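Participant: Next one to model:
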Amino acid sequence: MRGRILVVDDDAAIREVVRLNLEAEGYDVTSAENVERARTAFSAEHFEMAILDVMLPDGDGFELARALRENSDLPIMMLSARDTDVDKAVGLGVGADDYLTKPFSPLELVARVKAHLRRYAASAPARAHEGLIHVGPVSVDVARRTVLVRGAEVELTATEFDILRMLAEQPGRVYTKAQIYEHVWGEEAFGDLSTVQVHVRRLRTKIEEHPDEPTLVTTVWGIGYRLEEGR
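Facilitator: Okay, here's the model as predicted:
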């Protein structure tokens, strides 16, 4: 999957059109029909982007955008039949990155989504430097030394955190046990490096849904470990 996107709209037909077009491009889409379900989904998963209707049955899409922005730097696109400059200014003012007026072209929506996600991916090194790293369902707050997995905080030891941070800073890259040992322990690696394997195993018990069949921190046999992208 190329990224996980939250789509919030009370119109089932619009949700379906958006979902089908985004999934055709390889995106993983979670749909919600109101603010309550959107908040539940957002707290349970990590998303790379949110597409929000302005008029929702149990709340205001603008306020939902404001709430999401307080907890994430993901791109936010507003959808609305209201096309006045005032509405657009309000949407952008609460933290949205884009405003698309209904009815819209699915091709235009997909093109805008791709553009936002390209910029979001390109800014990942800067965000990591600022102290926040997002990789799939894993969020690492470097400054606070905290980790969220699928929206839930996970308690890690200092060593487990340092290993995960190292892997998260370059997702998809394979690190050898020696590289991990030298980076985390600050000593030259030699001899038996099974201590790295033990800590990785413990880390998996805390962040993986099925530690014996890991999908986040995976083993590249004969080489080392990597944190998978977009799992």
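Participant: When you work out contacts or count neighbours from here on, use the C-alpha atoms and nothing else.
Facilitator: Noted.
Participant: Now do the helices in the chain.
Facilitator: With DSSP state H as the criterion, the chain has helices at 12-24, 35-44, 61-71, 85-93, 106-122, 124-130, 158-169, 177-185, 194-207.
Participant: To check against the first, give me the structure of this:
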Amino acid sequence: MTVAPMVAILDDEPQVRQLLSEVLSDAGFRTATFARAAEFEAALERTAPDACLVDLGLPDRDGLALVHRLALESGAAIIIISGRAQVQDRVTGLELGADDYIIKPFDPVEVVARVRARLRGGRESVAQGASNTAQFAGWTAQLDRFALIAPDGPEIPISQAEAEVLRLFLESPKRLISRTQMQETLGGTAGDSFDRAMDVRISRLRTKLGEDPRNPRLIKTIYGAGYIFLGDVTWS
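Facilitator: The predicted structure is shown next:
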């Protein structure tokens, strides 16, 4: 029997925790709720959620610092749910590793749709028996483990969202990938918010691959058209 995905909910507002838990449970997810970062982090030692919904206004921990730690150490999809509506807050959250950003007050139906969209890519790849290990330019990408192995040996964690973007590039090397193709493949709503999220994820990938941001060797920006991955790729 297939086990339902687990969603961890971290928010200090009881009404928000209850609402999210109920709507996600009704949609077929398992849920675990936490009011404080300390208990949430303790639970991560015992279980690995598929997705984490994280409020930034926590009483015992800086929410952005927690998001950054999750991005570095967890393969879970990370979705910020926050009352901070400024563009810079959203950009910072994405740059630190979040996969999505939802502003309070929110529509519960939209939260369910965002969680499903974030989990769909990885689960569909596994269900279809897709290869998850690829070699390129001396690097090894282990997409099921959300990890990059550098040519000189060190392992570098990547987030689920970064793994989804990297898989898209690795499956279509030396071909132009337009913004529209990215939106159709990865999900999300076309527009400035989606474009910014893609820019941030690609920037993070370039950094982890040791790319010169002014003259990247592997992930090239074709201005006004999209991106192209220039490496030779071998799947195993």
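Participant: returning to what we had before: just put the helices of structure 1 in JSON lines and tack on mean neighbour count and distance to Ile5 of structure 1.
Facilitator: JSON lines is the format used below for the helices of structure 1 (neighbours: other Cα atoms under 10 Å; distance: least, Cα to Cα, whole Å):
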{"stretch": "helix 12-24", "mean neighbour count": "16", "distance to Ile5 of structure 1": "9"}
{"stretch": "helix 35-44", "mean neighbour count": "16", "distance to Ile5 of structure 1": "10"}
{"stretch": "helix 61-71", "mean neighbour count": "18", "distance to Ile5 of structure 1": "13"}
{"stretch": "helix 85-93", "mean neighbour count": "15", "distance to Ile5 of structure 1": "19"}
{"stretch": "helix 106-122", "mean neighbour count": "14", "distance to Ile5 of structure 1": "9"}
{"stretch": "helix 124-130", "mean neighbour count": "14", "distance to Ile5 of structure 1": "17"}
{"stretch": "helix 158-169", "mean neighbour count": "19", "distance to Ile5 of structure 1": "20"}
{"stretch": "helix 177-185", "mean neighbour count": "17", "distance to Ile5 of structure 1": "32"}
{"stretch": "helix 194-207", "mean neighbour count": "16", "distance to Ile5 of structure 1": "22"}
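Participant: Out of the ones you listed, the one nearest Leu52 of structure 1 is which?
Facilitator: Closest to Leu52 of structure 1 of those, according to Cα to Cα: helix 61-71, at 6.1 Å.
Participant: Run through who's touching that closest one.
Facilitator: Defining contact as Cα atoms under 8 Å, 6 or more residues apart in numbering, one finds that helix 61-71 of structure 1 is touched by 35, 52-55, 76, 78, 90-91, 94-96.
Participant: 7 Å instead, please
Facilitator: 35, 52-55, 91, 94-96 (Cα atoms under 7 Å, 6 or more residues apart in numbering).
Participant: quick one: which of the helices of structure 1 is nearest Ala152 of structure 1?
Facilitator: It's helix 35-44; of the helices of structure 1, that one is closest to Ala152 of structure 1 (Cα to Cα) at 7.1 Å.
Participant: Which part of structure 2 matches that closest one?
Facilitator: Aligned using TM-score structural alignment, helix 35-44 of structure 1 spans residues 37-46 in structure 2.
Participant: what's the answer for stretch 56-70 of structure 1, then?
Facilitator: Under TM-score structural alignment, the match for stretch 56-70 of structure 1 is residues 58-72.
Participant: and the matching stretch, how far from the chain's centre?
Facilitator: 15 Å (Cα atoms, centre = their mean, to the nearest Å).
Participant: now the strands for structure 2?
Facilitator: 6-10, 30-34, 51-54, 77-82, 100-103, 133-136, 139-142, 147-149, 155-157, 176-178, 219-222, 226-229, 234-235 (DSSP state E).
Participant: Adding distance to Arg123 of structure 2, write these out as JSON lines.
Facilitator: Formatted as JSON lines, the strands of structure 2 follow (distance: least, Cα to Cα, whole Å):
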{"stretch": "strand 6-10", "distance to Arg123 of structure 2": "13"}
{"stretch": "strand 30-34", "distance to Arg123 of structure 2": "16"}
{"stretch": "strand 51-54", "distance to Arg123 of structure 2": "12"}
{"stretch": "strand 77-82", "distance to Arg123 of structure 2": "12"}
{"stretch": "strand 100-103", "distance to Arg123 of structure 2": "18"}
{"stretch": "strand 133-136", "distance to Arg123 of structure 2": "15"}
{"stretch": "strand 139-142", "distance to Arg123 of structure 2": "15"}
{"stretch": "strand 147-149", "distance to Arg123 of structure 2": "17"}
{"stretch": "strand 155-157", "distance to Arg123 of structure 2": "19"}
{"stretch": "strand 176-178", "distance to Arg123 of structure 2": "22"}
{"stretch": "strand 219-222", "distance to Arg123 of structure 2": "25"}
{"stretch": "strand 226-229", "distance to Arg123 of structure 2": "24"}
{"stretch": "strand 234-235", "distance to Arg123 of structure 2": "19"}
